[in-house]
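Colleague: The following comprises the amino acid sequence and a computationally predicted model.
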Amino acid sequence: METFEEYRTQVTRRHFLSQGANLLGTAAMASLGGSLLGGSASAASTSASSLAGKLHLPPRAKQVIYLHMVGGPPQMDMFDYKPVMNGWYDKDLPESVRMGQRLTTMTSGQARFPIAPSKYQFERVGQAGMWMGELLPWLKQSVDDMTFVRSMHTEAINHEPAITLMQTGNQVTGRPCLGAWSSYGLGSLNENLPTFVVMVARPTNTEQVQAISARLWSSGFLPGQHAGVSLRSAGDPILYINNPPGVSREVRRTTLDGIEALNEMNYQQLGDPQTETRIQQYEMAFRMQASVPELTDIATESESTFDLYGEAAREPGTFAYTALMARRMVERGVRFVQIYHNNWDTHGNVAGRLPDQCRDVDQPCHALIQDLKQRGMLEDTIVIWGGEFGRTIYSQGGLTHDNYGRDHHPRCFTMWMAGGGFKPGTVYGETCDFSYNIVKDPVHIRDFHATVLHQLGFDNERFTFKSQGLDQKLTGVLPARVVRELLA
């Protein structure tokens, strides 16, 4: 105890001011007659660390499954049909199309920018007559349940800032991601599972895998309990989820009670929000020891489910497995499920790699939509699919019919959504014949974020968190609009 008292007397100026801020906050609550002061420190702080129940709008959705294709899928090979390009094979991209726009260092020094039309056949599918490529035969069957945006765009041209912007609304790391904002705003539907879960799917082809960092699912300046919890694809889903040999559940409970008492003393005297987060993480980990084994026991699924998702769904780590797990999670009350699928960075060998990528995600995406739909869950679950940017119509490096690459392209790319009040069978936005510039209905990432928040019941202008003296928002300081044309 003397050591602790010595620490308090030698506390740093930064910690003193932090402690003072907590005292001022307590005084403010007392002046309002806040009932929060009647409970424990953790109870008070927990109530203040979530907006659960304080929605701005009637929500159309309560859960999200976000499928992020890391590296940037080539929109002109999958969703953005450009038949005019067949007559431009190996001709240079006109300067009137590029208009001096920024290129990556991987192609900015090329002497030529030869047009590489898609080698894949397209057909009209669904009641809206959406053009889709031949590599997505399963997903074509779900097109009338999907909402396509062909006119997404971003300022970021390299992977790390682009994926950070797509996930957090800012190219600079350290801010909370969409999943963390959703957790903070909506709160928990199941106290035995995290509100926000992350899975990284293993691609069949591993030719050019991008690094994926845990900072993408960070809580940033939001309370720490809103960070994503990562489930592993092999071994125990979560490290140390099981008690070590000789330690019973009763012993673990007694140990945690003692640790919590010490942490409560620490919190009462220092007011450090990280202490509260630590208490909650210990408790969640204890509850997950019982809930996670049941969650991950896919042997309880019917044979018809595996017929729907494909045999790959039986193998932990595959995209099909994570898609099935995503359904199981939202079924059990997880608010936000983030899945990353890698190897979409096709600078070369598009013809060799893209079929593998599409096979990985095609049937599982169709299955996820139909599985949610038949269970009555699609109407209040948003499914999102997309990358951090698109790809160029011109080839990076050499060009033959079976050997071409595509560079990063932030000027236009395609994403799709399903469920959660999005208008099914909708195709929004148009790009030029080169799939290079947007010619109608642009949608910025800020608009995309504002629209998702709107469907969850939040006004993006009012959905804020005070940090560094500012009311911070997912959509930042620039204008963002809800794209109402996408909504049912």
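Modeller: Good, I have the coordinates.
Colleague: C-alpha only now, for contacts and for neighbours.
Modeller: Fine.
Colleague: buried stuff in stretch 303-310?
Modeller: Buried residues in stretch 303-310, counting neighbours by 16 or more other Cα atoms under 10 Å, are found at 306, 308, 309.
Colleague: Return the subset of these lying in helices.
Modeller: Assigned to helices by DSSP state H, the following of the buried residues of stretch 303-310 qualify: 306, 308, 309.
Colleague: ok, so of the buried residues of stretch 303-310, who is nearest residue 187?
Modeller: Minimum distance to residue 187 across these is 29.8 Å, recorded for residue 309 (Cα to Cα).
Colleague: And the closest one, how far from residue 424?
Modeller: According to Cα to Cα, to the nearest Å, residue 309 stands 22 Å off from residue 424.
Colleague: Let me have the ones in helices among the buried residues of stretch 303-310 in TSV, adding distance to residue 169 as columns.
Modeller: Shown next, in TSV, are these (distance: Cα to Cα, whole Å):
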residue	distance to residue 169
306	36
308	35
309	32
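Colleague: let's bring in a second model and compare:
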Amino acid sequence: MQKEILEHGLNMNRRRFLSRLSLGIGSVALGSLLIPDLFSSNPEEAVIAGLPHFAPKAKRVIYLFQNGAPSQLDLFDHKPLLQKMFGEDLPASVRMGQRLTGMTADQTKFPLAPTIYKFNQYGQARAEISELLPYTAGVVDDICIIKSMYTEAINHDPALTFFQTGAQIGNRPSMGAWLSYGLGSENKNLPAFCVLLSKGKGNGQGVYSKLWTNGFLDSIHQGVQFSSGENPVLYLNNPDGVDKTDRRRMLDKLGELNDLAYKEFGDPEINAKVQQYEMAYRMQTAVPEITDMSKEPESIIKMYGPDCLVPGTFAANCLLARKLSENGVRFVQLYHQGWDAHDNLPGQIVGQCKDVDQSSAALITDLKQRGLLDETLVIWGGEFGRTNYCQGKLTKDNYGRDHHPRCFTIWMAGGGIKPGVYGETDDFGYNIVKNPVHVHDFHATALALLGIDHEKLTYKSQGRRFRLTDVAGKVVNDIIA
């Protein structure tokens, strides 16, 4: 009996010791969240020990995502053979039984549809670029055009989710969330991950918050969406009758209550909420200054085009992306909707290119003249490509194109990227014949440019370790300078 009482007392002491130890660690964690520099002489210290894994070429990313899939055959991948074979059926030996979407109603006929737009060669690499992109042609010596991207997804939702999270299903951390988790923020007054939305004149595909989700990471790593309204970040301003002193007093009391809650329940999300409240408080000063375009010189407004003064446009978001990146935001994600041209592609693509061409090129030029391009990775592209055959009625000046995952084009610039043209497709623009680049390879390469070994940036959830590149991916060293 005495032995049982003794063992019970020892168990109680052990339990009490572990409990107190966890509470002490929790208090230390909360203190480090409220005062980021408390235990570090370097406020830009990596969130995870050992990161970056090697010397980075880029510090931050601006991703200009073209939602809906731009047609590479009308913009970057010129195929003269299609002109000669106008209206002829795509040879079965080329298609090789590819899985098609349900939007191609007649899956027995595949009439080839050449572009109606002229191409010219530009830059040292003599890259062929469509007349629809004259401004992009002007910065061609600063970009790497990758013609050999491919994916397995054939519909927008899984393909879009795949590019953002490395998986075709939901509830995985997005690329920006992974970087926030791995590298943290360069500016304690701004989020590490910001999201900007715009919509063009073409047929749009929806975007949704799961694309910038934190997934199973702490919620502090979720992307912060900026809107085009009077208040760029919702619920950031104080309500009527509440001034900055009142807000500070309220946050201090709320922090004390959350500290008590953490001691009782041990839920790490409580600490994440405290950190989010504190970030919102600091953003009250930083965000209005960054979103104010009135101080931009006329030369910059002219460079980006007049639409950069219209909140919510792609041009305005490109300029805002530069300002956010310049102020230390680790990952700025733009989504521009309107590229889903299943029919009347010429009637849609002209407006889309007008929306994005000048400001995309201006972003490159602007970063370069500020000395920021070398440390900023800029990415431009969609979730897959477009078919070489027509969807719907084909005429000499009108056609539509279905989804095409087997080969498509994106471009990358700055941040250690080697300018030029990489990859090659066949004469039909249907299959890759040289240097294929999978979505996982793209992610692995982007992480490498930021000094991260994609196989080592992991997070354990539900019994297994996850990473952005899942169990695949290889770095494309040929495009790294």
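Modeller: Good, I have the coordinates. The shown structure was predicted, so the numbers you read here are calculated from the model rather than taken from an experiment.
Colleague: TM-score for the pair, please.
Modeller: For this chain pair, the superposition-based TM-score is 0.92 by TM-score structural alignment, normalised by the length of the second structure; 457 aligned residues with a Cα RMSD of 2.1 Å.
Colleague: returning to that earlier point: out of the buried residues of stretch 303-310 of the first structure, who's nearest residue 107 of the first structure?
Modeller: Top of the list for closeness to residue 107 of the first structure, among those and by Cα to Cα, is residue 309 at 38.6 Å.
Colleague: show me the contacts for whichever residue in the second structure pairs up with the closest one.
Modeller: Taking TM-score structural alignment for the superposition, residue 309 of the first structure sits opposite residue 304 in the second structure. The neighbourhood of residue 304 of the second structure, defined by Cα atoms under 8 Å, 6 or more residues apart in numbering, consists of 315, 319, 358, 359, 362, 363.
Colleague: Tell me the residue in the first structure aligned with residue 213 of the second structure.
Modeller: Under TM-score structural alignment, residue 213 of the second structure pairs with residue 218 in the first structure.
Colleague: ok, and the closest non-adjacent residue to that match?
Modeller: If the residues on either side of it in the chain are set aside, residue 218 of the first structure comes closest to residue 227, at 4.9 Å by Cα to Cα, 6 or more residues apart in numbering.
Colleague: The aligned partner of that neighbour in the second structure: neighbouring residues, count only.
Modeller: In the second structure, the position corresponding to residue 227 of the first structure is occupied by residue 222, as judged by TM-score structural alignment. A count of neighbours around residue 222 of the second structure, defined by other Cα atoms under 10 Å, yields 27.
Colleague: So residue 222 of the second structure versus residue 268 of the second structure, what's the distance?
Modeller: Residue 222 of the second structure sits at a distance of 15 Å from residue 268 of the second structure (criterion: Cα to Cα).
Colleague: for residue 174 of the second structure, same thing?
Modeller: Taken as Cα to Cα, the spacing of residue 174 of the second structure relative to residue 268 of the second structure amounts to 20 Å.
Colleague: cool, residue 178 of the second structure as well?
Modeller: Residue 178 of the second structure sits 18 Å away from residue 268 of the second structure when distances are taken as Cα to Cα.
Colleague: Between the two, tell me which one has more neighbours.
Modeller: Of the pair residue 178 of the second structure and residue 268, residue 178 is the one with more neighbours under other Cα under 10 Å, namely 27 against 14.
Colleague: what's the helix or strand for that one?
Modeller: Under DSSP states H and E, the secondary-structure element containing residue 178 of the second structure is helix 175-183.
Colleague: which strands and helices sit next to the helix ranked longest in the second structure?
Modeller: Longest helix in the second structure by number of residues, with DSSP H as the criterion: helix 2-34. Helices and strands touching helix 2-34 of the second structure, by 3 or more Cα pairs under 8 Å, 6 or more residues apart in numbering; DSSP states H and E, are helix 244-265, helix 268-291.
Colleague: of all those helices, which gets the most neighbours per residue?
Modeller: Across these, averaging neighbours per residue (mean count of other Cα atoms under 10 Å) puts helix 268-291 on top, at a mean of 17.
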